[in-house]
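Novice: Sequence plus the predicted model coming up.
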Amino acid sequence: MNFSVQSILENKEYQLIPLQQGDFESLYEVASDPKVWEQHPNKDRYKREVFKNFFEGAMESKGAFKIVDKATEEVLGSTRFYDYNEIKNSIFIGYTFYGVKSWGKSINPQIKKLMLDYIFQFVETIYFHIGKENMRSQIAMERLGGRKIAEEEIAYFGEPTRTNYVYKIQKENWI
């Protein structure tokens, strides 16, 4: 890989800062609300021990970020790059979540735009795994121009497999 999946990315309002071990508590504070996980494949991630496993997977991915509001320095959630494939010239974006108070404020499209604009400098294709029951994320993905291309069972870090849809955005289709 001749690029970093952990560069600080930012626009006027938000920053994506590479996740560090010391970020656990501030991120868990956001993740500890059961509503955050209602439509996600693992609905128990609001539990400390389950989230601890999720956080461990984020750290091991070496592509995870905390999402920060620049004005308040508040942690809003997390996202990551993962599964870079040099042969297919592709990467995944996912494992994204936001606290409930960030919902409906057009934060996710701004964060995804930051990530897509950055990573399309290095790859031709970006994939996303979206939980089969996660209607909010499916709608968000379609608004971004993602195309549903498959359904597959995905084994999340330290968790059982879950049914996910695979979405795809090609560089030539990105605005």
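Specialist: Great, that's in hand. Numbering: from 1, shown residues only.
Novice: make it CA atoms for all contacts and neighbour counts henceforth
Specialist: Fine.
Novice: hmm, who's touching stretch 52-64?
Specialist: For stretch 52-64, contacts defined as C-alpha atoms under 8 Å, 6 or more residues apart in numbering pick out 5-6, 18-21, 24, 45, 78-82, 157-158.
Novice: Sorry, slip of the keys, the one I care about is stretch 36-45.
Specialist: 31-32, 34, 46, 50-51, 54, 97-100, 131-136, 162-163.
Novice: Which among those count as buried?
Specialist: 31-32, 46, 51, 54, 97-100, 131-132, 134, 162-163 (16 or more other C-alpha atoms under 10 Å).
Novice: which one among those gets closest to Glu74?
Specialist: Nearest to Glu74 among these, counting by C-alpha to C-alpha, is Gly99 at 10.8 Å.
Novice: For Thr72, see how far away the residue in the chain sticking out farthest from the centre is.
Specialist: When each C-alpha in the chain is compared with the mean C-alpha position (C-alpha atoms, centre = their mean), Ile87 comes out farthest, at 22.6 Å. Here the criterion is C-alpha to C-alpha, to the nearest Å. By it, Ile87 lies 41 Å from Thr72.
Novice: Okay, one more to line up with it:
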Amino acid sequence: MNDWMLESIMLEGQRVLLMPVTEEDVEDIVQVSLDPRIWTFMPISGTESEIRSSLQQSLSDREKKVAYPFIIIDKLTNRVIGSTRFLNAHSEHHTVEIGWTWFIPPYWGKGYNEECKLLLLNYCFDELKTIRVGFTAAEKNTWSRTAIENIGAKFEGILRNIVIRHDGRRNCAIYSITEEEWPETKTGLEKLAKEKFKMKQII
């Protein structure tokens, strides 16, 4: 079950490169991810020890075939700019989720998230043959929810008091893209990423 999680998956776009997180990457990721703005609505509060522990846990989860963490690299600078994961994969149901996605603030709103999601979704629908890809965001995280909606995911509803995080109890907004929706969604996402890359530059 989920044997693909033990494979070395590299996803490459115009501006971003997604590589499997390794032990050697952990400290590099920690050092670029200490800006507290990154962690406001994430499952952890973003202390150095928490980030390191979370990354180590993600490596363990990959060995257990329950998650697949990626490091996100800016191809133009070879700089580590974020991380993302596949999680909650169910091969018997052909479903998977994309989550734990974050970028360092200079890369927010400039097309990198859109291209990252395009690469991940292409892999899900073309290689894994999934029929549904899910996304979850804190109800109050309007930035993340807008980003999810912009890539074409459909809102499914709110799960109330579903988790307890560092900031207390949370409601979570649930989104998804289905196999039937993907061709049209893909076209829109490709266009959106290109438009953002043309309009905005990293300073």
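Specialist: Here it is on my side, so go on. What you are looking at is a predicted structure, and each value in this text was computed from that prediction instead of being measured.
Novice: Can I have the buried ones of the contacts of stretch 52-64 of the first structure as a ChimeraX selection?
Specialist: Burial among the contacts of stretch 52-64 of the first structure is assessed by 16+ other C-alpha under 10 Å; the matching ChimeraX selection reads:
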select :5,6,18,19,45,78,79,80,81,82
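Novice: and the contacts of stretch 52-64 of the first structure, which of them are in helices?
Specialist: Those of these mapping onto helices are Phe24, per DSSP state H.
Novice: Wasn't Phe92 of the first structure part of a strand?
Specialist: Yes - when classified by DSSP: H, G, I helix; E, B strand; the rest coil, Phe92 of the first structure is found to be part of a strand.
Novice: now it: how far from Ala150 of the first structure?
Specialist: Taken as C-alpha to C-alpha, the span from Phe92 of the first structure to Ala150 of the first structure is 14 Å.
Novice: try Val75 of the first structure
Specialist: 32 Å.
Novice: neighbour-wise, which of the two wins?
Specialist: Between Val75 of the first structure and Ala150, counting by other C-alpha atoms under 10 Å, Val75 is the more crowded of the two (22 against 11).
Novice: Which of the helices or strands spans the aligned residue in the second structure for that one?
Specialist: Matched by TM-score structural alignment, Val75 of the first structure corresponds to Val80 in the second structure. Using DSSP states H and E, the element containing Val80 of the second structure is strand 79-90.
Novice: what's the mean gap between that strand and the aligned bit of the first structure?
Specialist: Superposing on the first structure and averaging over aligned pairs (mean C-alpha distance after the TM-score superposition for the first structure), strand 79-90 of the second structure comes out at 0.5 Å.
Novice: Going by residue numbers, what spans are strands in the second structure?
Specialist: 11-12, 16-20, 67-74, 79-90, 95-103, 132-138, 154-165, 168-178 (DSSP state E).
Novice: among the ones you listed, which is the most enclosed?
Specialist: strand 67-74 (a mean of 24; mean count of other C-alpha atoms under 10 Å).
Novice: residues touching Tyr84 of the first structure, list them.
Specialist: Per C-alpha under 8 Å, 6+ apart, neighbours of Tyr84 of the first structure: 90-92.
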